[in-house]
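K.L.:
Sequence below, structure please.
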Amino acid sequence: MALPIRPGMTVPLPGPLHSHQAKLAELADMGYTDIWSAESDGADAFTPLAMAAAWEPRLRLGTAIVPAYTRSPALMAQSVASMADAAPGRFAIGIGSSSNVIVERWNGIPFEEPYKKVRDVVRFLKDALEGEKIKKSYDTFEINGFRLGVRPEQQPKILVAALREGMLRLAGRESDGVIINWLSASDVPMVNKVVQDAGGGDEKEVVCRIFCCPSENAETVRAAAKFAIAAYLNVPVYAAFHEWLGRGEQLQGMWDAWKAGDRKAALAEIPDSVVDDLVVHGSPAQCRAKIQSYFDNGVTTSSLAILPLDPELNHWQAVKDLAPTAT
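P.N.:
Presented below is the predicted three-dimensional model:
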């Protein structure tokens, strides 16, 4: 049975969290089915979703993603169970390794054995949500006597953020789906095949964060987007991902200049074609067609992330222009 197509939006929206109630209702009115939070240097992943759980019951809530490292296992289980309890049947937890920058540089936690860490947190969450007392050694941590005191009415979906084959197979084999980002619509079939093949016949949800800027000022958008691309695709895990996808030749000039410390040259080395592959831009109609191509190629759930790459862009108008009900 095919999974439903779910158009979603990244949160939090601009402005203070306490001001978002009416906007979340508008999202649902416009046909968005999901909201997905992230966690790096802004709001934590759970607070915006907890507020939305109370404010707007039509929206499904998900994290894309919570780093596996930055909460202890027991605290992670408590946070997940609390959200599942607050929004029964409407919450999905996305777990990922994040990056060495966020985990090690910003949080002071060694970024070691990311594959095993994510796998162990997923396995521990499944064990904890069963409600039994856990006395068990996982490869990257040991739990001695923890029992989760919150018993959600419905078990939340667990999804794994993945880039290359090992983590993609983990997502297919041990979770309900995968969370992907910084890839083109044409990259999706390659990624999706690894996940679905590992799933053993059970169709897995494919959540994709899609970066969008509905603006026809292509020169301005491309110039600004190159800063974002350089910031991400020089992180080792993303560099390896794009080499695996086949963009090594296109990005080698950027990587070489970046390693040499010449940031200006690195930006100049990013081809416009790479920007056009990874960032949805153009007229609203062109953007909606490009977003649809992600769904056509295997994405089941989108999390649109609107990037302010054009100073003239109005964020909320962009939300409306990209909405499922827009024409």
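K.L.:
going forward, measure contacts between C-alpha atoms and count neighbours the same way
P.N.:
Noted.
K.L.:
Can you name the helix or strand that Val160 falls in?
P.N.:
Assessed by DSSP states H and E, Val160 sits inside strand 157-161.
K.L.:
And that strand, what does it pack against?
P.N.:
Here strand 157-161 touches strand 91-96, helix 165-174, strand 177-181, going by 3 or more Cα pairs under 8 Å, 6 or more residues apart in numbering; DSSP states H and E.
K.L.:
Summarise which helices and strands the longest one is packed against.
P.N.:
It refers to helix 165-174. For helix 165-174, where contacts count as 3+ Cα pairs under 8 Å, 6+ apart, the packed elements are helix 114-129, strand 157-161, strand 177-181, helix 188-198.
K.L.:
same check, this time on the last one
P.N.:
Packing contacts for strand 177-181, counted by 3+ Cα pairs under 8 Å, 6+ apart, involve strand 157-161, helix 165-174, strand 205-213.
K.L.:
hmm, who's touching the second one?
P.N.:
When you say that, I think you mean helix 165-174. By Cα atoms under 8 Å, 6 or more residues apart in numbering, the residues outside helix 165-174 that reach it are 115, 119, 122-123, 159-162, 177-178, 191, 194-200, 204.
K.L.:
Share the number of residues neighbouring Gln286, please.
P.N.:
By the measure other Cα atoms under 10 Å, the count of residues near Gln286 is 16.
K.L.:
ah, wrong one, I meant Asp321
P.N.:
Counted with other Cα under 10 Å, Asp321 comes out at 19.
K.L.:
hang on, the earlier thing: tabulate the helices and strands packed on strand 177-181 (TSV), appending distance to Pro110 and mean neighbour count.
P.N.:
Shown next, in TSV, are the helices and strands packed on strand 177-181 (distance: least, Cα to Cα, whole Å; neighbours: other Cα atoms under 10 Å):
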stretch	distance to Pro110	mean neighbour count
strand 157-161	19	25
helix 165-174	19	22
strand 205-213	26	26
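K.L.:
want to put them side by side, so please do this one too:
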Amino acid sequence: MTPALSASPGYWQDRPPAEALITVAAADRLGYGELWLGEMATYDVFALATAVAARTERIPLTLGPLAVAVRDPMSIARGVASVADLTGRRVDVAIGTSSPVVVGEWHGRDRRRPAVALRESATALRAFLDGEKVSQDGQVVSTRGYRLRLPAPKSGLTVAAFGPAAVRTAATLADRMVLNLITPASAAALVRDMREASAAAGRPAPRVAVWVTAAVDPSPEALEQLRRGLVGYLAAPGYGEMFIEAGFGELVAFARARPHPRELLAAIGPEVVAAVGLVGDPDAVKARLEEYGAAGADEVVVIAASTDDDPGGVRTLARVKELD
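P.N.:
This next block holds a predicted model:
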């Protein structure tokens, strides 16, 4: 089964931030089913979503994943309701724990007990989005007495998962689970765990989306961009083990020896990028899409490489959509 196709801007650090608007317009024009807008180092996601709705015709939006240690459930719900009310567009939302760098260093926030924060945020946010008045005294997340004054958006709730606790939260509280930068084999294992947890909780299993980078018949510049995107992941707990299982044990050992980033980048071959993305000729990309579908993904979110010869990843988005 080939999963449904959605798209997201890459927010590539080596490209102008405004290229995100080129990407979203192309995704809308090409007929992608959904547009995901994450929040990175550039645009505020609610401001960007309002601008995107003005530049697209019909595509539904998912905002996030938003870091639960940075944005509280009330502010997320108010932001989602604001975008939905001001644009008339369907707006869903995704949440996750994000990284220690983003939470602790960029925002100066406490990332303590991330699994508890994710679960408690999901509980409160679901109620807010449905228009309920919420009073919750959690271990990490508390709120009392607020109800949306704007129309309740009744948004779908997605949880970004990788570790066991986040998978359980997705399984028991979310409408959808999203996995980022993952091999089909690891995706299959996480989907299996999620479905078992949902069954144990007596509820239907959430749908599954996977975020993947993409470059069809990639140029050297596109491969370089995608390779750079992996430098910070190879040594990370969980991700390192995933790459080891995919056959890149020597590379992970090298990454965990803390070489200079330039040395690590030079050691990352195109086969590493292809292991967690849609990279190669059209046949290879089609085969990988089918592998993600077989692993349990209902949806693949395409993050296209963006280079001087393909600004905004428009050509890659078109070529991937041709395979749908």
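K.L.:
before we move on, back to that, ok, average deviation of the strand holding Val160 of structure 1 from structure 2?
P.N.:
Aligned to structure 2 and superposed, strand 157-161 of structure 1 gives a mean residue distance of 0.4 Å (mean Cα distance after the TM-score superposition for structure 1).
K.L.:
Check which residues of stretch 265-276 of structure 2 are buried.
P.N.:
Within stretch 265-276 of structure 2, the residues that qualify as buried are 265, 268, 270, 272-276, counting by 16 or more other Cα atoms under 10 Å.
K.L.:
Helices along structure 1, start to end?
P.N.:
Remark: helices assigned in structure 1 by DSSP state H are 21-29, 47-55, 73-86, 100, 114-129, 165-174, 188-198, 218-233, 236-245, 248-259, 263-268, 272-278, 284-296, 315-321.
K.L.:
These: which one's closest to Pro7 of structure 1?
P.N.:
Among the helices of structure 1, the nearest to Pro7 of structure 1 by Cα to Cα is helix 284-296 (9.3 Å).
K.L.:
mean per-residue distance, that closest one to structure 2?
P.N.:
Its aligned residues in structure 2 lie a mean 3.0 Å from helix 284-296 of structure 1 after superposition (mean Cα distance after the TM-score superposition for structure 1).
K.L.:
Now do that helix against helix 188-198, angle only.
P.N.:
With axes from the mean of the first three to the mean of the last three Cα atoms, to 10 degrees applied, the angle from helix 284-296 of structure 1 to helix 188-198 works out at 30 degrees.
K.L.:
Show residues contacting helix 284-296 of structure 1.
P.N.:
Outside helix 284-296 of structure 1, the residues within contact range by Cα under 8 Å, 6+ apart are 5, 184-186, 188, 210, 212, 214-215, 280-281, 301, 318, 321-322, 327.
K.L.:
now these: which count as buried?
P.N.:
Neighbour-count burial (16+ other Cα under 10 Å) is assigned, among those, to 184-185, 188, 210, 212, 214-215, 280-281, 301, 318, 321-322.
K.L.:
Show me what the strand holding Val160 of structure 1 is in contact with.
P.N.:
Under Cα under 8 Å, 6+ apart, the answer for strand 157-161 of structure 1 is 64-65, 91-97, 118, 122, 167-168, 170-171, 175-180.
K.L.:
Reformat the helices and strands packed on strand 157-161 of structure 1 as TSV; add distance to Ala239 of structure 1.
P.N.:
As requested, those are exported to TSV (distance: least, Cα to Cα, whole Å):
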stretch	distance to Ala239 of structure 1
strand 91-96	17
helix 165-174	14
strand 177-181	13
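K.L.:
Which of those sits closest to Ile102 of structure 1?
P.N.:
Using Cα to Cα, these put strand 91-96 closest to Ile102 of structure 1, at 11.8 Å.
K.L.:
Against Ser273 of structure 1, how distant is the closest residue to Asn234 of structure 1 other than its chain neighbours?
P.N.:
Closest residue to Asn234 of structure 1 apart from its sequence neighbours, by Cα to Cα, 6 or more residues apart in numbering: Trp255 at 6.5 Å. Distance from Trp255 of structure 1 to Ser273 of structure 1, counting by Cα to Cα, to the nearest Å: 16 Å.
K.L.:
Please list all residues in contact with Val280 of structure 1.
P.N.:
Contacts for Val280 of structure 1 (Cα under 8 Å, 6+ apart) come out as 210-214, 287, 290-291.
K.L.:
one more time with 7 Å, if that's ok
P.N.:
211-213, 287, 290 (Cα atoms under 7 Å, 6 or more residues apart in numbering).
K.L.:
what do we get in structure 2 for it?
P.N.:
Using TM-score structural alignment as the criterion, Val280 of structure 1 maps onto Leu278 of structure 2.
K.L.:
I figured Thr301 of structure 1 was touching Ile210, is that so?
P.N.:
No - with contact defined as Cα atoms under 7 Å, Thr301 of structure 1 does not count as touching Ile210 (10.2 Å).
K.L.:
Show me what Ala318 of structure 2 lines up with in structure 1.
P.N.:
Checking TM-score structural alignment: Ala318 of structure 2 goes with Lys320.
K.L.:
Also Ala174 of structure 2?
P.N.:
So Ala174 of structure 2 corresponds to Ser175, using TM-score structural alignment.
K.L.:
before we move on, back to that, go through the helices and strands packed on strand 157-161 of structure 1 and name the closest to Ser137 of structure 1.
P.N.:
Ser137 of structure 1 lies closest, by Cα to Cα, to one member of these: helix 165-174, at 18.0 Å.
K.L.:
Give me the mean distance between the closest one and structure 2.
P.N.:
Average distance, helix 165-174 of structure 1 versus aligned residues of structure 2 after superposition (mean Cα distance after the TM-score superposition for structure 1): 1.2 Å.
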